[in-house]
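coordinates only, no sequence provided:
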C-alpha cells in the first residue's frame, strides 16, 4: 500500500473512531451551563453521558451484522445521517429527559463510524499490523480529549452550550463527505448472511464463545471503563470540588489525555521488542496497583489537585498501553465476520463503560473517593478476567511480526 494512501486511511479511520469520543468530550465543559438551563443539579447531566454510552453499546450490536451484510459504507452513511438529526435535536432540547433521549439517539448514529473503523482495520491491513494501526488511530482519537473540552469551554463561554452541538453536527457532515470521497469499500456485501434474529444471535454467539475473544474483549472493556468513570466524574471533581473554571478544566483534561495518547504511541515502539499479550499483562497490573493507591490516598485525604492530576495521568498511561493490544488480540481470530466481532467488542466496551458511568453519576460526590473507588475496582476486575480467561485459551492467535498470524497449539 502506498504511504500516501496508508496515512490517508489512518486519518479517515481515526476521525471515524474519534466521532464518538469527540461527542462525549466537547460538552463536558458545558455541564454547569446545561444543568442551569435545564434546571437540574450538575451531576444529573451525567445521565446524558451514560445514555450516550448505552446507545453506543446497543447500536454497535445493530451495525455489526449490517456491515457484514451490506458492506461497510452504506450502514456508515445511514448512521451518520441519524447522528446529524439527533445533533439538531440536542440543540432544541428543553428538558433533561429529552436531552438524555436525544443523546442516546446521537450515540446510535455515531457508533456506525466506530464499528466500521474497527472492521475496516481488519479488512485493509495485515493482521500483524493491527496493534500498530490501532495505536495510530488512538493518535487521531487523541485530538478529542486534547482539544474537545477546551474548545467546548470556550464555545460555552462565548456563546452557549447549544453551539457545541452545532459544531458536532458540522463535524459529522464533513466526515460523511470525506468517507464518500476518499474511503474505499473494503468488504463486498455478503448476500448469504441472514438478518433474521436467529442467525444474527447465532453469529454473535459464535464470536462470544471464542475464548480469546471473550478474554481480551472483557479485559479491555473493564479496563477501559475506568476511563469512562474518569470522564463522567471529572467535571464534578475538578469544577465542583476543586473549583477550577470551565476553561481551566479543559486544559487539565487536555493535559491528562497526553498520558493516554502518548503511551498508546509508545506501545508501537514497545511492540518491536515484546508481544501484545506480554504488554497488556504488565499494563493492567500497573493500572490496578495505581488505582488501589489512588483510592487509598483519596480516602485518607492525601491528594490535592496536583497529586490527583498526577495519579490520573499514571492511570491513563497504563490504559494507553493496554487498550490497543486488547482490541487487536480480541479480533485476531476473525476475518469473515470481523464486523460482527468488532461490533460485539465495542458493545461490551461501551456497555460496561456506560454502566460504570451510570454508577458514577449516582453519587453526590463531595470528594474524589467515588471516582477513585470505581476506577480501582474496574482495573482489578480486568486483571482477574485476563488471568482467569487466559486459562481457557487453548489455541491462541497471536500477532507476529514475521507473518499474517501465528497459531500456537
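Received the coordinates, thanks. Quick caveat, the model's predicted, so the values are computed rather than measured.

use CA for all of it now, contacts and neighbours both
Noted.

which helix is the longest one in this protein?
helix 96-124 (DSSP state H).

buried set for that helix?
Across helix 96-124, burial judged by 16 or more other CA atoms under 10 Å covers 96, 99-124.

all strands of the stretch 301-409 of the chain, in order?
397-398, 406-407 (DSSP state E, counting those that start in this stretch).

okay, those in JSON lines with mean neighbour count and distance to residue 182 next?
Shown next, in JSON lines, are the strands of the stretch 301-409 of the chain (neighbours: other CA atoms under 10 Å; distance: least, CA to CA, whole Å):
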{"stretch": "strand 397-398", "mean neighbour count": "20", "distance to residue 182": "32"}
{"stretch": "strand 406-407", "mean neighbour count": "12", "distance to residue 182": "33"}
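
residue 77: which of those strands is closest?
Comparing those against residue 77 with CA to CA, the closest turns out to be strand 397-398 (32.7 Å).

that closest one - contacts with which helices or strands?
Judged by 3 or more CA pairs under 8 Å, 6 or more residues apart in numbering; DSSP states H and E, the packing partners of strand 397-398 are strand 406-407.

just to revisit the earlier point, can you redo the strands of the stretch 301-409 of the chain as a markdown table with distance to residue 204?
Shown next, in a markdown table, are these (distance: least, CA to CA, whole Å):
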| stretch | distance to residue 204 |
| --- | --- |
| strand 397-398 | 19 |
| strand 406-407 | 23 |
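
another one to put next to it:
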C-alpha cells in the first residue's frame, strides 16, 4: 500500500471492501450511545438516587454536545484530513465510556456524557465526506445505502445487548461495552481507513474564512431545506426511541429485555429500505424514489394514529407502523442526504457537519422538551410523529414550489 501524487493512501482490495463496513461501524456508535443503557434506567435511578428527569438529562446533554461538535468535525476534517480527527474522536469516546462505567455520581456522568457527545459524531460526519470523496453518482448512493443498512442494526441490537448486559452484570456493563467497541474501531481505523482528502484540497482554520464558510452553508436555502426536512422526517420515528423507557415499560408493560419489540421492526424496516434504495438508485428517478418513501411513511402514520386512538395498549399493533415508517424513511434518507451535500460540492465536510448539527439539535429538543411532554399517552406520541412528518413534507413542497416559480435557482438533480 502506497500513496498517490497528492499524498492520499491507496487501498488494497481487502481494505477497499472493508471500508464501507468500517464507516457503518463508526456510524453505529451514536445509536448505541443513545439506547444501549435505556433498559437500565430503573436500576440507575435506584443506585444513583435520581429520578426520570435527571436520567433524561444524560440524553439531553449528550445530544447538545453532539450537535455542537458536529459543526466542527467536518471542518476539522477539511483542514487536517479525514483520518486523524476520527482517531482523536474514538480515543476520547473510549475514555469517556470507561469512565461512566466506573462512576458513582450523576454529575460525573453528566460530564462524561458531554465528552461522549463531543466525540461520538466524528465517524458519522467525516464518514459521509469520505463517501463523497471516493464515490460519484449512483455509486455514492449505493455506498451510503450500504452504510445505512449496516448502521440500521444499531437501534435494534443496542438495547437488546444492553438488556442482556444489564441482566447479567448490571447497568455499568453497557458503558464498558461501548468503551470496548470504540477501542476496536480505533484499531480498525488505524489499519483500514485511508486519507481521502488531498493536501491541496485542505482548507484553513482562520477565523474569518471559517466564519464565511459557516455563513455560506447556513444561509444556503436549498441545503438547509433538505437538512431541516430530514431532521423532521427522522424525528417522526425518533420520538419513540427517546420515549422508549416510558412507552414500553409503562404503557405497554414490557420488561427491560423486551426492547426488541420497538427496535426490532424499526431496524428491519431501515435495513430493507436501505437495501431497496441501493438497488433502485440506478433504475428509478430520484424524485420517484423520494415520493414512494414519503407515501409509505404517510400510510404508516395514519395507521399509527388509528391504533393509538382505538387500541393503544397492545404492543403488537405498533409493529407494522415501526416497520413501514422506517422502511419509507430509509428509502428517502440516502437521496435527501446526498441532495444536501451536492448543494455545496466544495464544502462537503462542513456541509456534512451542519447536516448532522441540524438533526442532532432537533433531537436534543425532542429529548429535553417534546418527548417528556408527549410520552404520557400513546396518542400524544402518534400526533407528535404525524406533525413532524407533515412539516417535513411541507418543507419539501415549499422548496419545489419556490424552484418551479423561479424564486430560487433550479437544481438539475431534482428536475
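That came through, no problem. Because the structure is a prediction, the values reported are computed rather than measured.

just how off-centre is the longest helix of the first structure within its chain?
The chain centre lies 10 Å from the centre of helix 96-124 of the first structure; the measure is CA atoms, centre = their mean, to the nearest Å.

how much does that helix stray from the second structure?
When the second structure is overlaid, helix 96-124 of the first structure sits 1.5 Å from its aligned residues on average, using mean CA distance after the TM-score superposition for the first structure.

what range in the second structure does the next helix-or-strand element following that helix sit on?
Going down the chain from helix 96-124 of the first structure, the next helix or strand is helix 130-141, by DSSP states H and E. Mapping helix 130-141 of the first structure onto the second structure (TM-score structural alignment) gives residues 140-151.

contact partners of that stretch?
Outside of stretch 140-151 of the second structure, the residues within contact range by CA atoms under 8 Å, 6 or more residues apart in numbering are 20-21, 23-25, 27-28, 128, 131-132, 134-135, 270-275, 277-279, 281, 330, 334-335, 338.

now, those residues that are in helices?
20-21, 23-25, 27-28, 128, 131-132, 134, 270-275, 277-279, 330, 334-335, 338.

which residues touch the closest residue to residue 71 of the first structure other than its chain neighbours?
Leaving aside its chain neighbours, residue 71 of the first structure sits nearest to residue 189 (4.5 Å; criterion: CA to CA, 6 or more residues apart in numbering). Contacts for residue 189 of the first structure (CA under 8 Å, 6+ apart) come out as 68-71.

next: residue 88 of the second structure.
Applying CA under 8 Å, 6+ apart to residue 88 of the second structure gives the contacts residue 119.

and it, what pairs with it in the first structure?
Superposed on the first structure with TM-score structural alignment, residue 88 of the second structure falls opposite residue 78.

gap between its match and residue 256 of the first structure?
34 Å (CA to CA, to the nearest Å).

got it, and residue 84 of the first structure?
Applying CA to CA, the value for residue 84 of the first structure to residue 256 of the first structure is 29 Å.

hmm, back to that, from residue 337 of the first structure, how far off is the residue nearest to residue 71 of the first structure?
12 Å.

any common contacting residues for those two?
Jointly contacting residue 189 of the first structure and residue 337 under the rule CA under 8 Å, 6+ apart are residue 68.

residues in the first structure aligned with stretch 176-183 of the second structure?
Using TM-score structural alignment, stretch 176-183 of the second structure pairs with 166-173 in the first structure.
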